[in-house]
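1. Build the 3D model from these lines:
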Amino acid sequence: MKALLFIETNEEKVLGGSLELISAVKALNAEGTALVVGNRAAADTVAALGIPVIFIDAARDCDTLTEVLSETVKEQNPDVVLLANTVLSKDVAPRIAARASLGCVSDVTGISNTDGKVIYTRPVYGGTVLEHIEVEGKAVITVRNGSFSKPEAASNAGVTEKKVEIPADAVKAKIVDAVKEISESVNLEEAQVIVSGGRGMGNVENFKLVEELANVLGGVVGATRPAIEDGWISRAHQVGQSGKVVAPKLYIACGISGATQHTSGMSGSNYIVAINKDEDAPIFEIADVGIVGNVMDILPAMIEEMKKAKAK
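-> Coordinates of the predicted model:
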């Protein structure tokens, strides 16, 4: 089985979700080849993880990237094309699938390959149900960030540079100007520790305890939609269906009831600690550790104990 991985980059850095695709290839027991576009340093980084890399310095936007990927798919003829489930890939994946007449499955969180039958698992209905999909023939797959572990360094598999001629009519849209929103830079997707606060924190002053605990743990602050809408913290921190999908090693939910809209964005976390005064709160159904009590009493004690532990 052959797999083609599109490795997405952000300036000079390889996106963590793209690196996880290398582990997804192992789950498929497939022979993988990675495609890196426009960033030679990133191509070298990926090759050092033990997977051969094709480097093409031709694409700069969605239209040209679609052309490059389409040509690479024709040349490599893979059984599956894997992309991280990013905004860009959600745009590109269905285009590639349509051009090459392939199946397309988005937001995949699990892959199994048994007796030559590949099953893709993805959440539906806001994460309340998992569906298992078998694609007839070849497929384009986008994989949710945090679904697989990041690969370890291996023997360098090398980089092959290729050229793809992009016809002028391939570009359907032209960017004439770009306006960058001035906002706080929050990297929730890459965070190893996230401390999130919800409506149960009560007010903006109480929410500062969430920020303090995150700071003590060296983590990032997350929030539910009600906390965002009440103005306690910027929208860049939102976790959930209408925010960011995260999968840290540790997720601490403070005053969060556990509505589907939020849990669908953090249920992939390795270890979940939930603090809520309602013992019947849905968040406890997915938590590894549940603390029933007033978050305003528990958080100061946690912060104090964490500070002591760090001081030792």
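2. make it CA atoms for all contacts and neighbour counts henceforth
-> Will do.
3. For the stretch 201-312 of the chain, which segments count as helices?
-> Taking DSSP state H, counting those that start in this stretch to define them, one finds helices in the stretch 201-312 of the chain at 204-217, 225-229, 260-263, 295-311.
4. most neighbours per residue, which of those helices?
-> helix 260-263 (a mean of 22; mean count of other C-alpha atoms under 10 Å).
5. what's the offset of that helix from the middle of its chain?
-> Distance, stretch centre to chain centre, for helix 260-263: 16 Å (C-alpha atoms, centre = their mean, to the nearest Å).
6. can you list contacts of that helix?
-> 126-128, 224-225, 239-242, 283 (C-alpha atoms under 8 Å, 6 or more residues apart in numbering).
7. can you list the residues you listed in JSON lines and add distance to L69?
-> Formatted as JSON lines, the contacts of helix 260-263 follow (distance: C-alpha to C-alpha, whole Å):
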{"residue": "G126", "distance to L69": "30"}
{"residue": "G127", "distance to L69": "30"}
{"residue": "T128", "distance to L69": "33"}
{"residue": "T224", "distance to L69": "36"}
{"residue": "R225", "distance to L69": "36"}
{"residue": "V239", "distance to L69": "31"}
{"residue": "G240", "distance to L69": "30"}
{"residue": "Q241", "distance to L69": "29"}
{"residue": "S242", "distance to L69": "29"}
{"residue": "I283", "distance to L69": "41"}
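8. any idea which of those residues is closest to E190?
-> V239 (12.9 Å; C-alpha to C-alpha).
9. Report the contact partners of that closest one.
-> 222-225, 245-246, 262, 265-266.
10. Drop the exposed ones from the residues you listed and show what's left.
-> By neighbour count, with 16 or more other C-alpha atoms under 10 Å, the contacts of V239 hold 222-225, 245-246, 262, 265-266 as buried.
11. Quick check: the two most widely separated of those?
-> Of all pairs in the buried ones among the contacts of V239, the most separated under C-alpha to C-alpha is R225 and V246 at 14.9 Å.
12. quick one more, to check against the first:
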Amino acid sequence: MTALVIAEHDNAAIKGATLNTVTAAKACGGDVHVLVAGHNAGAAAQAAAQIAGVAKVLHADAEGLAHGLAENVAAQVLALAGNYSHILFPATAAGKNVAPRVAAKLDVAQISDITQVDSPDTFERPIYAGNAIATVQSQDATKVITVRSTGFDAAAATGGSTAVETVAAVAGSGKSSFVGAELAKSDRPELTAAKIIVSGGRALGSKEKFDEVMTPLADKLGAAIGASRAAVDAGYAANDLQVGQTGKIVAPQLYVACGISGAIQHLAGMKDSKVIVAINKDEEAPIFSVADYGLVADLFVAVPELVQSV
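-> Purely as a prediction, here's the structure:
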């Protein structure tokens, strides 16, 4: 029984979600192999070889794999799938783009967003926006799985020393092509990897107020900035800052929610945070049900006072 983890990377370094996925793969039993499919991605393959607990790294290098196009990466995975009992992807935008295609081509049921491995064929995953946990058993010969990174500790990025084996890269499918990417650049920590997140909600009232109130707090704490769906829909914050079921799933050491009511959709994305602090003038706000510390106060007064006291 051997598991294959499909590494998420930028052709130079391994992304953090891969480390959590390796931990999930180890829980499935047996050896863990990692596939690094990319172009000029030797550095990423070497980084994967340093991950603790990895028995082998497979490196497929081709121009068609440079940008993680689903058709090409899926074909590469399928070329190797016969050797593995479990194929695991991080439950990120990239992983969710490729995994369904692999599952469909293998004619198996994908097991999505797992947060725990009970046994090699039994897994737990959240349903109903995280309000219930489903235990799912699969009898498929090959199990295609996406892993919610917040459910598993990250494997150590160093300490391992395994071989990197070059595998033949499959030819590009020609069904899609990479046109370009528009990436948001920020000096702040990346939202899903940040240890501290401060999030604002609709109560902030405008983009100007959102920036005026949230930016100083984030600067003081060295935090990433997040937002509720309501704040994003209202144009207060960019789409890539949305935390929630339809945004990003986060589990930082500290999550500070300012003016966020705590709708189910938002709680699904952050309730696994280690410490949750909520500031809201509505003492009946659902956010207080998951908060470790709650302050019933006007955020326009409380947050600036908090900034001054830090």
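13. So after superposing, what's the score?
-> In this superposition the chains share a TM-score of 0.87, using TM-score structural alignment, normalised by the length of the second structure; 297 aligned residues with a C-alpha RMSD of 2.1 Å.
14. Nearest to G110 of the first structure, out of the helices of the stretch 201-312 of the first structure?
-> Judging these by C-alpha to C-alpha, what sits closest to G110 of the first structure is helix 260-263, at 17.5 Å.
15. could you pull out the strands for the stretch 51-200 of the first structure?
-> Taking DSSP state E, counting those that start in this stretch as the test, the strands found in the stretch 51-200 of the first structure are 53-56, 80-84, 103-108, 110-114, 117-124, 129-133, 139-143, 159-162, 193-197.
16. center of the second structure, which residue is that?
-> T92 (4.7 Å; C-alpha atoms, centre = their mean).
17. How much space separates the counterpart of that residue in the first structure from D288 of the first structure?
-> Residue correspondence to the first structure (TM-score structural alignment): T92 of the second structure is matched to T86. From T86 of the first structure across to D288 of the first structure, the span is 28 Å (C-alpha to C-alpha, to the nearest Å).
18. give the contact list for R60 of the first structure.
-> Neighbouring residues of R60 of the first structure by C-alpha under 8 Å, 6+ apart: G38.
19. which non-adjacent residue is nearest K277 of the first structure?
-> Leaving aside its chain neighbours, K277 of the first structure sits nearest to G293 (4.2 Å; criterion: C-alpha to C-alpha, 6 or more residues apart in numbering).
20. do I256 of the first structure as well
-> Nearest non-adjacent residue to I256 of the first structure (C-alpha to C-alpha, 6+ apart): G198, at 4.6 Å.
21. same question, K138 of the first structure
-> Leaving out its chain neighbours, K138 of the first structure is closest to D79 (C-alpha to C-alpha, 6+ apart), at 4.9 Å.
22. What is the burial count for the one you found?
-> Using other C-alpha atoms under 10 Å, D79 of the first structure has 17 neighbouring residues.
23. Would you check that it makes contact with M1?
-> Yes. Counting by C-alpha atoms under 8 Å, D79 of the first structure does reach M1; the two are 6.2 Å apart.
24. So which bits of stretch 70-89 of the second structure are buried?
-> The neighbour-count check on stretch 70-89 of the second structure (16+ other C-alpha under 10 Å) flags 70-78, 81, 84-89 as buried.
25. End to end on it, go ahead and measure it.
-> 12 Å.
26. Tell me the gap between it and the middle of its chain.
-> With C-alpha atoms, centre = their mean, you get 20 Å for stretch 70-89 of the second structure.
27. picking that back up, G258 of the first structure: which of the strands of the stretch 51-200 of the first structure is closest?
-> Of all those, strand 193-197 comes closest under C-alpha to C-alpha, at 11.2 Å.
28. Check the mean deviation of the closest one from the second structure.
-> Following superposition, strand 193-197 of the first structure is found to deviate from the second structure by 0.6 Å on average (mean C-alpha distance after the TM-score superposition for the first structure).
29. could you list every residue that touches the aligned residue in the second structure for the residue nearest to K277 of the first structure?
-> Using TM-score structural alignment as the criterion, G293 of the first structure maps onto A297 of the second structure. Counting by C-alpha under 8 Å, 6+ apart, A297 of the second structure makes contact with 279-282.
30. can you do 10 Å?
-> By C-alpha atoms under 10 Å, 6 or more residues apart in numbering, the residues touching A297 of the second structure are 259, 278-283, 303.
31. got it, and V36 of the first structure?
-> 5-9, 14, 42-44, 46, 53-57, 159, 161 are the contacts of V36 of the first structure under C-alpha under 10 Å, 6+ apart.
32. Check V32 of the second structure too.
-> 1-5, 22-26, 53-57, 84, 86-87.
33. and A139 of the first structure, what pairs with it in the second structure?
-> Under TM-score structural alignment, A139 of the first structure pairs with K143 in the second structure.
34. isn't its match right next to N83, touching?
-> No. If you go by C-alpha atoms under 10 Å, K143 of the second structure and N83 don't touch, sitting 12.0 Å apart.
35. Which neighbours do those two have in common?
-> What both K143 of the second structure and N83 touch, as defined by C-alpha under 10 Å, 6+ apart, is the set A3.
36. Pick the one among the buried residues of stretch 70-89 of the second structure closest to E124 of the second structure.
-> L88 (14.5 Å).
37. Any figure for the gap between the closest one and S112 of the second structure?
-> For L88 of the second structure, the distance to S112 of the second structure - C-alpha to C-alpha - is 10 Å.
38. Mind listing the shared neighbours of the two?
-> 99, 144-147.
39. I233 of the first structure versus the residue mapped onto G259 of the second structure from the first structure, what's the distance?
-> When the first structure is aligned by TM-score structural alignment, G259 of the second structure is paired with G255. Taking C-alpha to C-alpha as the measure, G255 of the first structure falls 15 Å from I233 of the first structure.
40. More neighbours: which of the two?
-> Set G255 of the first structure next to I233 and count neighbours by other C-alpha under 10 Å: G255 wins out with 27 against 20.
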